[in-house]
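Chemist: Just a sequence and a predicted model for now, questions to come.
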Amino acid sequence: MRLPLMAFEPRSANSWGLETVRAISEKNVALAEGVTAAQLSLLQSATGFWFDIWMGRAPGLLNSVAIERSMRAALKPAGLRVKANYRRLSRKK
């Protein structure tokens, strides 16, 4: 949906159109949010490691639950941006 808008931008005087700048900045922000969320998720799993050991449970770091949580946390900001962009670009003007 965004590609046709971006295709016509180089024909204008300014080669960096509003939609191109917005697309790039949104992707950078989503990447930063995803990396931060993944790191916080892994930190939370590492913090709970010894508590899980003491409680007799299998720690999340050993049975790949921590990695799955981290991946889900990393992808969530990008998914939210994609949905928001779809709603923004698909509404009728």
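Modeler: Yes, it's here.
Chemist: contacts, neighbours, all on C-alpha from now
Modeler: Fine.
Chemist: So what's the gap between the longest helix seen in the chain and the chain middle?
Modeler: Scanning the chain for the helix with the most residues, using DSSP state H, yields helix 18-47. With C-alpha atoms, centre = their mean, to the nearest Å as the basis, the distance from the averaged C-alpha position of helix 18-47 to the chain average is 5 Å.
Chemist: dropping in the other structure now:
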Amino acid sequence: MARTRKSTRRAVGVAADLMLAPAVIGMRMPLLAAEAQSGNGTLGVETMRAVTEKAAAMADGVFAAQVSMVSAAMMFWPELLSGRTPSLLSGAAVEKAMHEALRPARRTVKANYRRLRAK
């Protein structure tokens, strides 16, 4: 029961942070439009930031998920020999990997919201 509550709180936290994404898009669109209308032929600062931070967050998330799964794989035999259900078989490892994969996106969305709110 305690694991379910913790899992539910974690899922609610992920959802709450990612719900800021539409607000970030809405705050970013006028900046992107102004950069597009400048007509200098180069990508603006906000445009480059929008593209690069998404790629960086995705790469960080993939790496974090892989590290989490490798860690769970390394703990398979110790968990099994201690009488516990291995997290790879119970699904806990996949759930943890999913949360680890979303952590960089959550951080990026929150940081963008704070930064764009100040403008």
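Modeler: Good, I have the coordinates. Source: prediction; values computed, not measured.
Chemist: picking that back up, in the second structure, what range does the longest helix of the first structure match?
Modeler: Per the alignment by TM-score structural alignment, helix 18-47 of the first structure matches residues 45-74 in the second structure.
Chemist: buried residues in the one helix or strand residue 78 of the second structure maps to?
Modeler: Taking DSSP states H and E as the criterion, residue 78 of the second structure maps to helix 76-81. For helix 76-81 of the second structure, the neighbour count (16 or more other C-alpha atoms under 10 Å) marks residue 76 as buried.
Chemist: what's the answer for stretch 17-29 of the second structure, then?
Modeler: By neighbour count, with 16+ other C-alpha under 10 Å as the criterion, the buried positions of stretch 17-29 of the second structure are 17-18, 20-21, 24-25, 27-28.
Chemist: Nearest residue to residue 45 of the first structure in space, ignoring adjacent ones along the chain?
Modeler: Leaving out its chain neighbours, the residue that sits closest to residue 45 of the first structure by C-alpha to C-alpha, 6 or more residues apart in numbering is residue 66, at 5.9 Å.
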